[in-house]
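Participant: Quick check, what structure comes out for this input:
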Amino acid sequence: MKNGNSRTEQWWRGACLYEVYLRSFADSNGDGEGDLPGLRDRLDYIAALGVDGIWITPFFPSPMYDSGYDVADYRSVDPRFGTLADFRSVTSRAHELGLRVIIDQVYSHTSHLHPWFVESASSADNPKADWYVWADPKPDGSLPNNWLARFGGVAWEWNANRRQYYLHNFLVEQPDLNLHNRQVQDEILDTMRFWVDQGVDGFRLDVANFYMHDPQMRDNPPVDAGDRPANPYYMQKHVHDRSRPENLAFLERMRAATGEHMLLAEISCDNQAERMAEYTEPGRLHTAYSFELLGPVLDGAHIARTVATAGAGQSWPTWAFSNHDVARVATRWNAVGNRNRVNMLQAPLLSLRGTVIVYQGEELGLAHGNVPREALRDPEAVRFWPHGRGRDGARTPMAWDDTPMLGFSKAPGWLPAEPGHAEQSIARQSQDPCSSLAHCRSMIALRKTTPALKLGEFEVIEADETGLSFWRVHEGARILCSFNFTGQSRAVPQHGRSRVLAGAFEGDGLAADGYVIAEAAA
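Facilitator: Next comes the predicted model:
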C-alpha cells in the first residue's frame, strides 16, 4: 500500500487503530527498551488483528524526563529507538501490510534541551526570544499568575539569564512553546510536512487543547469547594491556560497544511466531549479523543451521553477504553481474571460510532502492571505516590510469551515485566480459539465488514450504570448492540426478531457480563 491518503477516501472514519507504546513493545537489540526494528518485526502480528493502522508513541531525541514527550529534535530519531532509515522501514512494511502509520507529535511544549529553548533562554533579544512563553515577575518578584502545572507545583520557572519566568504546563523540563507566534506555527507546520514526506499517514496531536494560553495571563478561578485532591492542579478551573479560543485558527492552519493526512487530537480538559466536537468541525481536525471513557467508573449513561455530545453535527469522535496514561481497562472496570467480562468490554468499544483505538495488550485482557515504588519512571507517579495515576503500570513490557521478560527483551526492561501477564501472553492465547485475543480479532473483523457498525448513526435505547443498549443504523440496516455491565442477568429491550452477529442472547436478555450484537430482521 502506498501512502494512502486521498481527498476522497476518509479511511479514518470508523477505522480501528492500534496504539504502540514503542518503548515497551518489542526490543530488537537487547538494551531493555523497545525500538523501531522491534516494531517492524512484529507488524505481522498487528496486521493479523485486522486493525487499519498504528499510532506510534514518540521516538524522537529526548532526555526522557517524560518518556519521550519532552522532544529535543522534532525531525530525527532517538538512537535508542533506531534511525530515520529504521522508521522508513517500519512505514514501508506497514503499508505493505495495509496499515496506516500515525505518529505522535508534541507541539504544546519541547524539552528544555531543545536548541530552540536553549537559544530562547539565553537572552531577551535573540531571534527565538519569543518562541516560548516568558513573563515578568510581579513587582515583589512573585509569579506572574496562579497557574499550576499538571504534574504538580506551579507552572512557572525562573530563568536567571532573562530575569523572567517561563511557562511549563507539565514538567519544569518541558517549557511551553509560544504558539501565538506565527514563526513558531510555521516551524511546526514545516515539521508536519517533513514527516508527511517520510511517508506517515497522519498525526496524533498530544494535548492539542494546550497549544494556546491567555495573552492577558489572567488568574484561573477556583473550582467549587469539595474534597481536596492529591494534586492541587484540580483545584482550579483551567479557563486561561488551556482550551483557548485562539487555538482554533491554528488547528485550521494545520488542516490546510497537511490536507487529508489524518489529524487526531488528544483532548484533556473540562467539557471534553464538547471540545472534541468543536475541534472536529469542518475545516479543523479530522477527529479527536479525550479521557471521557478512560475514567474509573463504567456507566452506560455516561457512555451514551458522551458519544452523542462528541459526535454532534458533522463532528467525528475517536474512542479509547485504555491507553498509556491510565490504568488498564481490565483493572479499572473489574475484569481481571474474568474472560467473559474482558470480551464484553472489547465489544462496546468496537461498536461505537467513531474511530476507535485499541491499546497494546488490551486485546489480551492484560491487567494493570504492578510497578514497585523503587522502579517507577513516570514523574507524575513518583511525585504523587501512592496517590497518582500510576501510569507505569500501563507501560510495562508487552506480553509476547511466558518467559521471564515475556519475550519483550533478552535483558531487564526499562520497566519490570509483570509476571501475571505470562498466562495471558500472545503465545498462549494464539493457541486458544476461545481466547480474548481471538475474540478481539473477530470483533475487529465484524466492525470492518459491517457498514452499520463502522459508519452508522448511534441511537440510544437504554443506558444506565448497569448496562447499555443502542442501535447502529446505516442505509436501512439496523444493528442492535446491548451490553450487561453487571454480574446478574439483564433484559434486552427491543430485540424482537434478529440475527446474532456476536455474543449471545440468554432467553430474552443477557447473561452476567454478557453482550449481544444482532442484526434486526428486515
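Participant: Could you use CA atoms for every contact and neighbour count after this?
Facilitator: OK.
Participant: so where do the helices sit in the stretch 351-500 of the chain?
Facilitator: Ranges of helices within the stretch 351-500 of the chain are 379-384, 426-429, 436-449, 451-455, based on DSSP state H, counting those that start in this stretch.
Participant: ditto for the stretch 151-300 of the chain
Facilitator: Using DSSP H, counting those that start in this stretch, the helices of the stretch 151-300 of the chain run over 182-197, 247-258, 272-279, 300-310.
Participant: could I get those helices as TSV with distance to Y211 and mean neighbour count?
Facilitator: TSV is the format used below for those (distance: least, Cα to Cα, whole Å; neighbours: other Cα atoms under 10 Å):
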stretch	distance to Y211	mean neighbour count
helix 182-197	10	16
helix 247-258	6	18
helix 272-279	13	22
helix 300-310	20	19
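Participant: G14: which of these is closest?
Facilitator: Closest to G14 of these, according to Cα to Cα: helix 300-310, at 13.5 Å.
Participant: Show residues contacting the helix or strand following the closest one.
Facilitator: Later in the chain than helix 300-310, the nearest helix or strand by DSSP states H and E is strand 318-320. Here strand 318-320 makes contact (Cα atoms under 8 Å, 6 or more residues apart in numbering) with 287-290, 293-294, 349, 352, 354-359.
Participant: Please identify the most buried of the helices of the stretch 351-500 of the chain.
Facilitator: helix 451-455 (a mean of 23; mean count of other Cα atoms under 10 Å).
Participant: Identify the residues contacting it?
Facilitator: 13-15, 351-354, 447-448, 472-475, 477-479.
Participant: Swap in 7 Å and give it another go.
Facilitator: With Cα atoms under 7 Å, 6 or more residues apart in numbering as the test, helix 451-455 has contacts from 14, 351, 353, 447-448, 472-474, 477, 479.
Participant: let's see this one next to it:
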Amino acid sequence: MVTAQNGDPNWWRGAVIYQVYPRSFQDTNGDGIGDIKGITSRLPYIASLGVDAIWLSPFFTSPMADMGYDVADYCNVDPMFGTLSDFDEMMAECERLGLKVIIDQVISHTSDQHAWFIESRSSRTNPRSDWYVWADPKPDGTPPNNWLSIFGGPGWEWDGIRKQYYMHNFLLSQPDLNFHNPDVQDAMLATVKFWLERGVHGFRLDTVNYYFHDKQLRPNPPVVYDANTTGLETDTNPYSMQSHLYDKSQPENIEFLKRLRSLLDQYDCRTTVGEVGDGDRSLTTLAIYTSGDDKLHMCYTFDLLSPRFTAKHIRGVISRCQEIVTNGWVCWAFSNHDVVRHVSRFMQTPQEREPIARLAISVLSTLRGSICLYQGEELGLPEAELSFEDLRDPYGIRFWPAFKGRDGCRTPMVWDAKKSLAGFSEATKAWLPVPPEQAVLAVDGQQDIEQSVLNHYRRTLEFRKRHAVLLDGDMTFVDTAADLLVFVREKQGERLLFVFNLTREAQDYALPAEFTEVSPEPMPGYDPPLSDRSVRLGAFDVFCAKV
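Facilitator: I've put the predicted structure just below:
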C-alpha cells in the first residue's frame, strides 16, 4: 500500500492533469469494457505526454445506471474494472513513472442500491432514516416543491415504503444524501480517508456545489432572461429555466469543505479539484470555494466548455475570472467526459480539425491555472456520431434527438488502426462503437510523425514546463483593435507575450511601443515572421516572444 510521500505541496498549481475514462481506455480481459489493468498497461504512454497527474473517472462498485456516477460501495472496485489489488498495482506503476493520481469522488448522491439507501428507505425510524433527503408530499400528492432533475423531470421520486418523496438531482436511481446530517459527513470523510491511505494524491469532486439543499425546501424562482443570461440547453432541458437558488450552492457547504480540507492536510502533497456547475454564478461560487487555504485547492467551471472558440469569449471568461477569483485557483479544460469533443465544437469544416486541435492546446497551455486534458484529445479525436441504438447514456436517451447525450465523447480510445476495435479490446464488440473516423487517428499512426497532433501536444506541454512563468505567473491582457487574443505572462523578471489568431483569416499585429525589446520565442509548430515590429499571423497562428 502506498502511503503519503514528501514532495512539493504545491505541485498542483499549474499541473497538467490527464483524464482517463476507465470504461473506454484499454480492455485487457476481452469483455469490451476498459479496466484498471488496461490503464496500468498504458501509463508509460500517458507519462510520455509530459503530464503531471491522471484523473480517473469512477471505478467504484456500481450498478452503472450512470456509468459509475451512481456508487454502491465507495471503498471497493467494481468487478467490471478489476480489484483493489489491481488498483494498488496501478498506483505503484504511477509512482515509478512520477505520475500523481486523482480519483473521482462522487459524494452528493449514491446509487439506490447502496446499503445506506436500502436501510434509509426501509422505515422512518431506522438509524439511517435521515441520511437522504426525504420529504412529505403536498396535500394533493405532488412533490414538495418545483425542484427539477438535470436528467429530466421532477427532482423528486415517490417511495411507497416510506410514503415520502426523496430528492434526486440526477437519475431517480441516484438519491441525494442529506449533508445536513453530521453522520453523513463523517461517513463520506471516512471514504475519502480510505483512498488517502491507499496513496491517492487528490480528488476530483463531482458536483461539489450540490452537497447541501435548502432545509426549508423553498421553490426555485424562474430565470429572468436578459442579454447576459447563458444557458446552452434552455430549449432542450427545462432545468436551465430555473434559477437554482435553493437546491444547490448552499452556504452550509463551506464548513464541510473546510472539514474535507482539514482531512487532506493531514497528508503530504494532496489536492482537490471541484466541479462547479452554477450557471452564471459559477465563477463566484468557485471564488468562494477556493479562497484562502482552508477549502478546495482548485475548481473548474463550464465556461470554456462552450462552442465558442474566439478571442472575445476566452478573454471575457479569463477577465471575469481574474476579477472574481482573486484568492483562488482555477483548472481550465476544453473537453471532458460530459461535453462534445472540442475539435467538433470549434471546427467549421473537417479540414480544420488538425489546426484547431493544435491551436487549442497551445492556448490552453499558456493560461494561468492548472489544465485538464481528456483522453483522445491529444489525437485530435472528433465527436463520434452514434445512432440511438448505440446509446448508453441515460441523459441522451431521455432527450434524444434534441440532445444526443455524452456517449459521442466517451467512445473507446484508439491505439492501433490495424487492429480490431483499434486496439482497445480483443472482443468482437466494445461497450460503445469505435467509429472509423476515430480509428484512423490512432496512436500508432501518429507516434512517429513529427507534425502529428499527438507530438504537437508533447512539444507544447514540454514548452509549458520549460517556462515556469506559464505555471503560476501573472497574466495581463493587452488591448488590441484586431480580433486577436493577446496577453503577457510574467514572473520574476521573465515576460512572455502571446498573440493568438483564432480566426480563419490572416491578421497583422503591430507590437505596442511599451515592448521596447522583443526576442521571438516560438511556440512549437508556430513561427510567424516579425518584421519592423509587426507580425503577420496566418489563420490559427501563434506568435510568442520574450519582451
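Participant: TM-score for these two?
Facilitator: The TM-score (TM-score structural alignment, normalised by the length of structure 1) is 0.96; 520 aligned residues with a Cα RMSD of 1.8 Å.
Participant: For the helices of the stretch 351-500 of structure 1, could you give me TSV that also reports distance to L49 of structure 1?
Facilitator: Shown next, in TSV, are those (distance: least, Cα to Cα, whole Å):
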stretch	distance to L49 of structure 1
helix 379-384	32
helix 426-429	12
helix 436-449	5
helix 451-455	16
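Participant: sorry, back to before: return the subset of the contacts of helix 451-455 of structure 1 lying in strands.
Facilitator: Judged by DSSP state E, these include 472-474, 477, 479 as members of strands.
Participant: Now do the same for G509 of structure 1: its match in structure 2.
Facilitator: Aligned counterpart of G509 of structure 1 in structure 2: R536 (TM-score structural alignment).
Participant: Am I right that its match sits in a strand?
Facilitator: Yes - secondary structure of R536 of structure 2 (DSSP: H, G, I helix; E, B strand; the rest coil): part of a strand.
Participant: Just list the residues touching the closest residue to S108 of structure 2 other than its chain neighbours, thanks.
Facilitator: Of all residues not flanking S108 of structure 2 in the chain, Y211 sits nearest, at 4.8 Å (Cα to Cα, 6 or more residues apart in numbering). The neighbours of Y211 of structure 2, taking Cα under 7 Å, 6+ apart as the test, are 108, 179, 248, 253.
Participant: What does the last one correspond to in structure 1?
Facilitator: Using TM-score structural alignment, the partner of N253 of structure 2 in structure 1 is N247.
Participant: I figured its match hits M212, correct?
Facilitator: Yes - at 5.7 Å, N247 of structure 1 counts as touching M212 under the criterion of Cα atoms under 7 Å.
Participant: Next, work out how far apart the residue nearest to S108 of structure 2 and Y246 of structure 2 are.
Facilitator: Per Cα to Cα, to the nearest Å, Y211 of structure 2 is found 12 Å from Y246 of structure 2.
Participant: do L537 of structure 2 as well
Facilitator: 49 Å.
Participant: Between those two, point out the one with more neighbours.
Facilitator: In this view L537 of structure 2 and Y246 are compared by other Cα atoms under 10 Å, and L537 has more residues nearby, 23 against 18.
Participant: Test my guess that H238 of structure 1 contacts P222.
Facilitator: No - using Cα under 7 Å, H238 of structure 1 is not in contact with P222, being 8.8 Å away.
Participant: So those two - more neighbours on which side?
Facilitator: Set side by side, H238 of structure 1 and P222 give different neighbour counts by other Cα under 10 Å, the larger being at H238 (20 against 11).
Participant: Just list the residues touching the more buried one, thanks.
Facilitator: N220.
Participant: Could you find the counterpart of it in structure 2?
Facilitator: Match for H238 of structure 1 (TM-score structural alignment): H244.
Participant: picking up where we left off before, dump the contacts of strand 318-320 of structure 1 to TSV, plus neighbour count and distance to N370 of structure 1.
Facilitator: Below are the contacts of strand 318-320 of structure 1 laid out as TSV (neighbours: other Cα atoms under 10 Å; distance: Cα to Cα, whole Å):
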residue	neighbour count	distance to N370 of structure 1
T287	27	33
A288	29	30
Y289	27	27
S290	22	25
L293	20	23
L294	20	19
L349	21	25
L352	27	30
G354	29	32
T355	25	30
V356	25	27
I357	24	24
V358	25	21
Y359	22	18
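Participant: Could you list which of those residues belong to strands?
Facilitator: 287-290, 355-359.
Participant: Need the nearest residue in space to the residue mapped onto M405 of structure 1 from structure 2, chain neighbours excluded.
Facilitator: Using TM-score structural alignment, the partner of M405 of structure 1 in structure 2 is L421. Distances taken as Cα to Cα, 6+ apart place V434 nearest to L421 of structure 2, at 5.9 Å, with adjacent residues excluded.
Participant: Return the residues in contact with the one you found.
Facilitator: Going by Cα under 7 Å, 6+ apart, V434 of structure 2 touches 411-412, 421.
Participant: Translate it into the numbering of structure 1.
Facilitator: Checking with TM-score structural alignment, V434 of structure 2 has A417 as its match.
Participant: Let me know the distance separating the match of H238 of structure 1 from D214 of structure 2.
Facilitator: For H244 of structure 2 relative to D214 of structure 2 (Cα to Cα), the value is 11 Å.
Participant: Next: E494 of structure 2.
Facilitator: 48 Å.
Participant: Tell me which of the two has more neighbours.
Facilitator: Neighbour comparison, E494 of structure 2 and D214: the larger count goes to D214, with 16 against 13 (by other Cα under 10 Å).
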